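Q: I'd like to go over a predicted model; first the sequence, then the structure.
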Amino acid sequence: MPPFPASNPSRAVVLGSTSPYRRELLSRLRLPFTVEPPQVDETPARGETPLALARRLAAAKAAAVARLHPDAVVIGSDQVADLDGEPLGKPGTHANAVAQLRRMSGRTVVFQTALTVLCDATGFAQHDLAPVRVRFRALDDAEIEAYLRAEQPYDCAGSAKSEGLGVALLEAIESDDPTALVGLPLIRTCRMLRAAGVRVL
């Protein structure tokens, strides 16, 4: 017998994501769910702000997956690191990560984490934003190099994993939804799932 009673959602839950971090976060709710990679072009539009980009991509991911699973409750989320209005994407390479961390050293970055929950069958649609303000310490090149060699966070916007060694790069994190920085704001996710008719507890 499981240590907690299994939840019994009235509809299937689908996470529209390719992120292993979002999958791990959603699994903390002990809800049955499946994962469907959304087919969405994530290229920023000309002049698009990080906040607008995060909102658009979260909605687009949810909508793309909802078309494939119209009876399900679909979760879409996206995060864009915002440095003075400029979006910082996933670095992809060591050199790009070094450049990002040098730019963020001693500065505040807002991680714009957007969330959309949809169900085509019921017409349910909710959108929300969980911004996270992150203050980076003044970092020297040796610290940056040591961190990147240890954790290799090349698939993370902003080149740092706050849930791991990346916390040593930081002065402070300001957020009202603690898991938002990792990629999925679970307080908001629970609220929106309940509103969509999914029993979370």
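A: Received, thanks. Residues are numbered from 1 along each chain as shown.
Q: please count neighbours and contacts with C-alpha atoms only from this point.
A: OK.
Q: the longest helix that the chain contains packs against which elements?
A: In terms of residue count, the longest helix belonging to the chain (DSSP state H) is helix 50-68. With contacts taken as 3 or more CA pairs under 8 Å, 6 or more residues apart in numbering; DSSP states H and E, helix 50-68 sits against strand 13-16, strand 73-83, strand 108-119, strand 124-136.
Q: so which of these gets nearest residue 43?
A: Residue 43 sits nearest to strand 73-83 of all these, at 11.7 Å, using CA to CA.
Q: now do the buried residues in that closest one.
A: 73, 74, 75, 76, 77, 78, 79, 80, 81, 82, 83 (16 or more other CA atoms under 10 Å).
Q: can you tell me how far the second one is from residue 61?
A: To residue 61, residue 74 is 9 Å away according to CA to CA, to the nearest Å.
Q: what do these two both touch?
A: residue 16 (CA atoms under 8 Å, 6 or more residues apart in numbering).
Q: tell me what angle the longest helix of the chain forms with strand 108-119.
A: If you take axes from the mean of the first three to the mean of the last three CA atoms, to 10 degrees, helix 50-68 sits at 20 degrees to strand 108-119.
Q: just give me how far stretch 31-40 sits from the chain centre.
A: 14 Å (CA atoms, centre = their mean, to the nearest Å).
Q: of the helices and strands packed on helix 50-68, which is nearest residue 44?
A: Short answer: strand 73-83, nearest of the helices and strands packed on helix 50-68 by CA to CA, at 10.4 Å.
Q: how much does the closest one deviate in direction from strand 124-136?
A: Between strand 73-83 and strand 124-136, the angle comes out at 30 degrees (the same axes, to 10 degrees).
Q: going by neighbour count, which residues of the next helix or strand after strand 73-83 are buried?
A: Later in the chain than strand 73-83, the nearest helix or strand by DSSP states H and E is strand 86-88. By neighbour count on 16+ other CA under 10 Å, the buried set for strand 86-88 is 87, 88.
Q: another one to put next to it:
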Amino acid sequence: MKPRPLLLASSSPYRKQLMTKLGLPFQAASPDVDESPAMDENAEQLATRLALKKADALAGDYPHHWIIGSDQVACLEDGTLLNKPESHERAIEQLVRSSGQRVSFMTGLVLLDSSSGERQSHCEQFHAHFRQLSTEEIQNYLYAEKPYDCAGSFKMEGLGIALFNHLEGRDPNSLVGLPLIALTDMLRNWGLNPLLNPPVC
């Protein structure tokens, strides 16, 4: 298969930063999708469905691209979903509930060939084991980083690393929002190896 231009179906600055690690030229565009969970949909199903919806939403505007769709859903061990908090108060609630618990992050990933409709999909799991957090620690963390646009109310790439006892999973990039190991596997499946292509200067 001949490689096509890459399009990241996301407006997330975190995913864009991760994508640049591969040294491959790409564009980014923001898909307009409803991210509401369906009835009885679990975290893995939701993440995978939304990743596909994001890629599909841009296929008509970019008909000759490989479109990368990704979406992340966080959940507690009882299956409760942790969405982007959007406010300080909701972020406090999420971190209080996560304190001392294992929070699982399901990151759906889709690579769509918009010209043929062929696609690859994957859901990467990553688990964050939270320390027992005091009210003061939670408040200070939120005031420091204001992670209100992040599922689970933290940024692992910043001070959020201090919230955890340990992390469990094969690709820490997935915790930020884009599983690069799985993505490079998909690209190689279609004949594009980042290690055999010149880096972007």
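A: Alright, I've got the coordinates. Note that the structure is predicted; figures quoted are calculated from it, not measured.
Q: superposed, what's their TM-score?
A: Overlay of the two chains. TM-score (TM-score structural alignment, normalised by the length of the first structure): 0.92; 193 aligned residues with a CA RMSD of 1.2 Å.
Q: sorry, back to before: can you redo the helices and strands packed on helix 50-68 of the first structure as TSV with distance to residue 165 of the first structure?
A: Putting these into TSV (distance: least, CA to CA, whole Å) gives the following:
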stretch	distance to residue 165 of the first structure
strand 13-16	27
strand 73-83	19
strand 108-119	18
strand 124-136	13
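Q: quick revisit: which residue numbers in the second structure does the longest helix of the first structure align to?
A: Using TM-score structural alignment, helix 50-68 of the first structure lines up with residues 43-61 of the second structure.
Q: centroid-nearest residue for the second structure?
A: When CA atoms, centre = their mean is applied to the second structure, the residue found nearest the centroid is residue 177 (2.3 Å).
Q: quick one: the equivalent of that one over in the first structure and residue 115 of the first structure, what's the gap?
A: Residue pairing (TM-score structural alignment): residue 177 of the second structure is matched to residue 183 of the first structure. Counting by CA to CA, the gap from residue 183 of the first structure to residue 115 of the first structure is 10 Å.
Q: which neighbours do those two share?
A: With CA under 8 Å, 6+ apart as the test, residue 183 of the first structure and residue 115 both reach 77, 78.
Q: ok, residue 200 of the first structure touching residue 31?
A: Yes - using CA atoms under 8 Å, residue 200 of the first structure is in contact with residue 31, at 7.0 Å.
Q: and the gap between the residue nearest to the centre of the second structure and residue 71 of the second structure?
A: Residue 177 of the second structure is 7 Å from residue 71 of the second structure, by CA to CA.
Q: tell me, what's touching the two both at once?
A: residue 107.
Q: next, count neighbours for residue 146 of the second structure.
A: 18 (other CA atoms under 10 Å).
Q: on that earlier part again, closest to residue 194 of the first structure out of the buried residues of strand 73-83 of the first structure?
A: Nearest to residue 194 of the first structure among those, with distances taken as CA to CA, is residue 73, at 10.6 Å.
Q: how about the contacts made by that closest one?
A: Taking CA under 8 Å, 6+ apart as the definition, contacts of residue 73 of the first structure comprise 11, 12, 13, 14, 66, 117, 118, 119, 193, 196.
Q: the fifth one contacts residue 123, doesn't it?
A: What it means is residue 66 of the first structure. No - counting by CA under 8 Å, residue 66 of the first structure does not reach residue 123; the two are 10.8 Å apart.
Q: and the counterpart of residue 147 of the second structure in the first structure, how many residues sit next to it?
A: In the first structure, the residue paired with residue 147 of the second structure is residue 153, using TM-score structural alignment. If you count neighbours by other CA under 10 Å, residue 153 of the first structure ends up with 22.
Q: look up how far residue 195 of the first structure lies from residue 153 of the first structure.
A: Note on residue 153 of the first structure: its distance to residue 195 of the first structure, by CA to CA, is 34 Å.
Q: swap in residue 39 of the first structure?
A: Residue 39 of the first structure is 26 Å from residue 195 of the first structure, by CA to CA.
Q: try residue 32 of the first structure
A: Distance from residue 32 of the first structure to residue 195 of the first structure, by CA to CA: 17 Å.
Q: likewise for residue 107 of the first structure?
A: Taking CA to CA, one finds residue 107 of the first structure at 37 Å from residue 195 of the first structure.
Q: who's more crowded, those two?
A: Legend: neighbour count by other CA under 10 Å for residue 107 of the first structure and residue 195, higher for residue 107 (17 against 14).
Q: ok, now which ones touch the residue of the second structure sitting at the aligned position of that one?
A: Per TM-score structural alignment, the equivalent position to residue 107 of the first structure in the second structure is residue 101. Counting by CA under 8 Å, 6+ apart, residue 101 of the second structure touches 76, 77, 129, 130, 131.
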